[in-house]
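> here is my input, please return the structure:
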Amino acid sequence: MSDTNAAPVVCLHSSAASGRQWRRLVADGGPAWPWHTPDLYGHGSRPDWPELMPNRLSVEANGVLAGLPFAADRGFHLVGHSYGGAVALQVALQQPDRVLSLTLYEPAAFGVLPVTEPREPALREISEAAARLDATLDRGDEFGAARSFCAYWQGRDVWPEMDAAQQLRVAEAMPTVRRHFEALFAAPWRSGLLGQLLMPVQLICGTATRASARRVAQNLALQLPRARLQMLEGAGHMAPITDGARVNALLLESLARMPCVPVVRLRQRGAEAGAAFR
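I've put the predicted structure just below:
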């Protein structure tokens, strides 16, 4: 049983995964927090992306917010990995007064790359990966797209190491992952927007990750006012799944030092206290 006084922790998974990605984190964290690990659209038990809705992070964020199992005025912490990390940032932008903190492992906020350095090699790298996925799906080869997608993020071809059920699950997610790429590149994170997020942000990045993920983390660390970037030696992009023990230790350490009251409410309380002395 969780501590009913503790703020909930909402964990958002990476592309082609599901909320089950966080099982070990929930077990490691135990009853210290109420945990919520939803499936995102087109993943796990969640229906596909809503028909006629644009490929935008706001659509995913609205779905997350609509599914929260607690009161609409209750504050909560956000944990996210890769695409889930980018969705977490979008949720925070939409409801900054409720988000107590962000703890993100390599959020795939590719929309920050063109703004900061248009000729950045990391942008070319991830753009080429997205283009390969598009071209392979256009040929009707979901398994080929899945194999290429996994190889990019793992840094090697891991497809032969996956069983048939895993391969099928990832392949079936590829049309939704194409939507993810479009939403990530289209995110309007222009100069000054991320600067409005005043909650503490813990960014975690592996030293053995892809250039695109590393550059995004570095750029976010510069744009988010209260961000702290921590490097995890030898870890790759998929470390929350492949190296869960080390990553979870950092995530739980981060959550333990986060505030229980949003910055907005702290300001309000300060203003009320000041008024009382006038």
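
> rest of the way, CA atoms for contacts and neighbours
OK.

> tell me where the chain has helices.
Ranges of helices within the chain are 23-29, 57-66, 83-94, 112-116, 121-138, 142-154, 164-186, 211-223, 239-242, 244-256, 263-276, based on DSSP state H.

> other SSEs contacting the first one?
Yep, that's helix 23-29 we're talking about. helix 244-256 (3 or more Cα pairs under 8 Å, 6 or more residues apart in numbering; DSSP states H and E).

> now the fourth one
Here helix 112-116 is seen to pack against helix 211-223 when contacts are counted using 3+ Cα pairs under 8 Å, 6+ apart.

> could you give the separation of the helix it packs on from the chain centroid?
13 Å (Cα atoms, centre = their mean, to the nearest Å).

> again with stretch 214-231
For stretch 214-231 - counting by Cα atoms, centre = their mean - the centre lies 14 Å from the chain centre.

> what's the span of it from first residue to last?
Its start and end residues considered, stretch 214-231 measures 10 Å (Cα to Cα, to the nearest Å).

> and the spatially closest residue to Arg190 that is not a sequence neighbour, how many neighbours?
The shortest distance from Arg190 to any non-neighbouring residue, by Cα to Cα, 6 or more residues apart in numbering, is to Val115 (6.8 Å). Neighbourhood size, Val115 [other Cα atoms under 10 Å]: 13.

> next, the structure of the following sequence, for comparison with the previous one:
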Amino acid sequence: MLDRVKQKAGIFVKGNVDGDAVIMLHSSLSSSLQWRTLETKLSEDYLTINIDLLGYGSAPKVEQPEGYTLATEYSRIMNAIESVIGNKPFHLVGHSFGGANTLKIAVQNPERILSLSMYEPVAFHLLEEGTQARKEVLEFAHIVATSSDEQAARHFTETWNRKGFFDNLPTKVQQLMVRDIDKVNLDFIGLISEKYTLDDCAKILAPVLLMHGSHSQEISGEVIKRLLKVVPNVTECEIQAGHMAPISHAEEVADIIINTIRV
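A predicted model of the protein is given here:
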């Protein structure tokens, strides 16, 4: 058994070195800490690789923002995975922006995926040009990009949570979110510019769990609607919560994911 150790900056490995690996990716303006409950529950039987995405937690910042795409995240994530388990297969868990990244990993490595569990992946590039859903995403991204850092952090967090959420946070947490808002803008750029298609997603044959909240914004479910039509081995699960259920309902979400991993 491994205690939670810092393998590299922002990459945490824990658990059973003889077990299958579970890779965990968090949402924007969050960190690997959001998966701590799931990490702990899995550590006896699985090897968890819990990753801070670039610009969040203890991960390094993006070195060349002008050239940022999801491939930037992908390269670092895959290097981390291979440094720990080589070319062995693995499970994937992702939430929101992390979900979009796990989907990209699964599309590019379908033969290595044991299971894929996603809570409201924001793979917004899968929304067709000219649709109302895509227009809403672009408008949201524009507001975040053109507002002051504090207003952008407030708008972003209140869109995915509820009105007044940001102002009720501790000052230290607010300051961290304001600090990291530039990376949120890069996240949107990476999401919209991504190239894998729904047809590519149809090639994922491993068990796929698509979770969503009953209280989430409509835009959160648009990507899921499209994935449900094309992914062959998919299970849908609705939770009585919002977009941030992996944090607000960590125990419930963890238990649902574990059931998929253990199938």
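
> related to what we said a few turns ago, just name the most buried of the helices of structure 1.
Highest mean neighbour count among these (mean count of other Cα atoms under 10 Å): helix 83-94, with a mean of 25.

> give the aligned range of it in structure 2.
Alignment of helix 83-94 of structure 1 against structure 2: residues 97-108, by TM-score structural alignment.

> what about the matching stretch, distance to the chain center?
For stretch 97-108 of structure 2, the distance to the chain centre is 8 Å (Cα atoms, centre = their mean).

> now do stretch 156-172 of structure 2
19 Å.

> where in structure 1 does that stretch fall?
By TM-score structural alignment, stretch 156-172 of structure 2 lines up with residues 149-165 in structure 1.

> which residues does the matching stretch contact?
Outside of stretch 149-165 of structure 1, the residues within contact range by Cα atoms under 8 Å, 6 or more residues apart in numbering are Ala129, Leu133, Arg147, Ser148, Gln167, Thr209, Arg210, Gly236, His237, Met238.

> residue contacts, the last one?
With contacts defined as Cα under 8 Å, 6+ apart, Met238 of structure 1 is in contact with Trp153, Gln154.

> dump the contacts of stretch 149-165 of structure 1 into TSV; add distance to Asn55 of structure 1 as well.
Formatted as TSV, those follow (distance: Cα to Cα, whole Å):
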residue	distance to Asn55 of structure 1
Ala129	18
Leu133	16
Arg147	23
Ser148	22
Gln167	25
Thr209	26
Arg210	24
Gly236	27
His237	23
Met238	24
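
> sorry, back to before: from what I can see the residue nearest to Arg190 of structure 1 touches Ala187, true?
No. Val115 of structure 1 is beyond contact range of Ala187, at 11.1 Å (criterion: Cα atoms under 8 Å).

> circling back: mean deviation of the match of helix 83-94 of structure 1 from structure 1?
Per the superposition on structure 1, stretch 97-108 of structure 2 and its aligned residues are separated by 0.9 Å on average (mean Cα distance after the TM-score superposition for structure 1).

> let me see the contact set for the residue mapped onto Ala187 of structure 1 from structure 2.
Matched to structure 2 by TM-score structural alignment, Ala187 of structure 1 sits across from Glu194. The neighbours of Glu194 of structure 2, taking Cα under 8 Å, 6+ apart as the test, are Thr69, Leu70, His125.

> repeat the analysis, applying 7 Å as the threshold.
Leu70, His125 (Cα atoms under 7 Å, 6 or more residues apart in numbering).

> now do it against Ser27 of structure 2, distance only.
Glu194 of structure 2 is 17 Å from Ser27 of structure 2, by Cα to Cα.

> what do you get for Tyr74 of structure 2?
Distance from Tyr74 of structure 2 to Ser27 of structure 2, by Cα to Cα: 15 Å.

> repeat for Ala245 of structure 2
11 Å.

> repeat that for Gly55 of structure 2.
12 Å.

> who's more crowded, the two?
Set side by side, Gly55 of structure 2 and Ser27 show more neighbours around Ser27, with 28 against 24, by other Cα under 10 Å.

> residue in structure 1 paired with the more buried one?
Per TM-score structural alignment, Ser27 of structure 2 is aligned with Ser14.

> surely that match touches Val79?
No. Counting by Cα atoms under 7 Å, Val79 is not a contact partner of Ser14 of structure 1; they are 11.0 Å apart.

> list the contacts for the spatially closest residue to Val170 of structure 1 that is not a sequence neighbour?
Among residues not flanking Val170 of structure 1 along the chain, Ala16 sits closest, at 5.4 Å (Cα to Cα, 6+ apart). Residues near Ala16 of structure 1 by Cα under 7 Å, 6+ apart: His43, Val170, Ala173, Val177.

> looking at those residues, spot the one nearest Tyr105 of structure 1.
The closest of the contacts of Ala16 of structure 1 to Tyr105 of structure 1 turns out to be Val177 (Cα to Cα; 18.3 Å).

> now for that closest one: what does it line up with in structure 2?
Checking TM-score structural alignment: Val177 of structure 1 goes with Val184.

> what does stretch 120-137 of structure 2 rub up against?
95-97, 99-100, 191-194, 197-198, 211-212, 219-221, 223-224, 243.

> again with stretch 255-263 of structure 2
Against stretch 255-263 of structure 2 from outside (Cα under 7 Å, 6+ apart): Ser115, Ser117.

> how about Thr4 of structure 1, nearest residue that isn't a chain neighbour?
Nearest non-adjacent residue to Thr4 of structure 1 (Cα to Cα, 6+ apart): Pro34, at 7.3 Å.

> quick one: that neighbour from Leu229 of structure 1, how far?
26 Å.

> now the contacts of Ala16 of structure 1 in CSV, with distance to Met1 of structure 1?
Formatted as CSV, the contacts of Ala16 of structure 1 follow (distance: Cα to Cα, whole Å):
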residue, distance to Met1 of structure 1
His43, 27
Val170, 33
Ala173, 33
Val177, 35
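
> from those residues, which is closest to Arg265 of structure 1?
Closest to Arg265 of structure 1, out of all of those and judged by Cα to Cα, is His43, at 34.4 Å.

> quick one: that closest one from Ser18 of structure 1, how far?
For His43 of structure 1 relative to Ser18 of structure 1 (Cα to Cα), the value is 6 Å.

> the two - which one has more neighbours?
Comparing His43 of structure 1 with Ser18 by other Cα under 10 Å, the one with more neighbours is His43, at 24 against 20.

> how about the more buried one, what's its match in structure 2?
So, by TM-score structural alignment, His43 of structure 1 is matched to Tyr56.

> correct me, but that match touches Gln34?
No. Judged on Cα under 7 Å, Tyr56 of structure 2 makes no contact with Gln34 at a distance of 11.8 Å.
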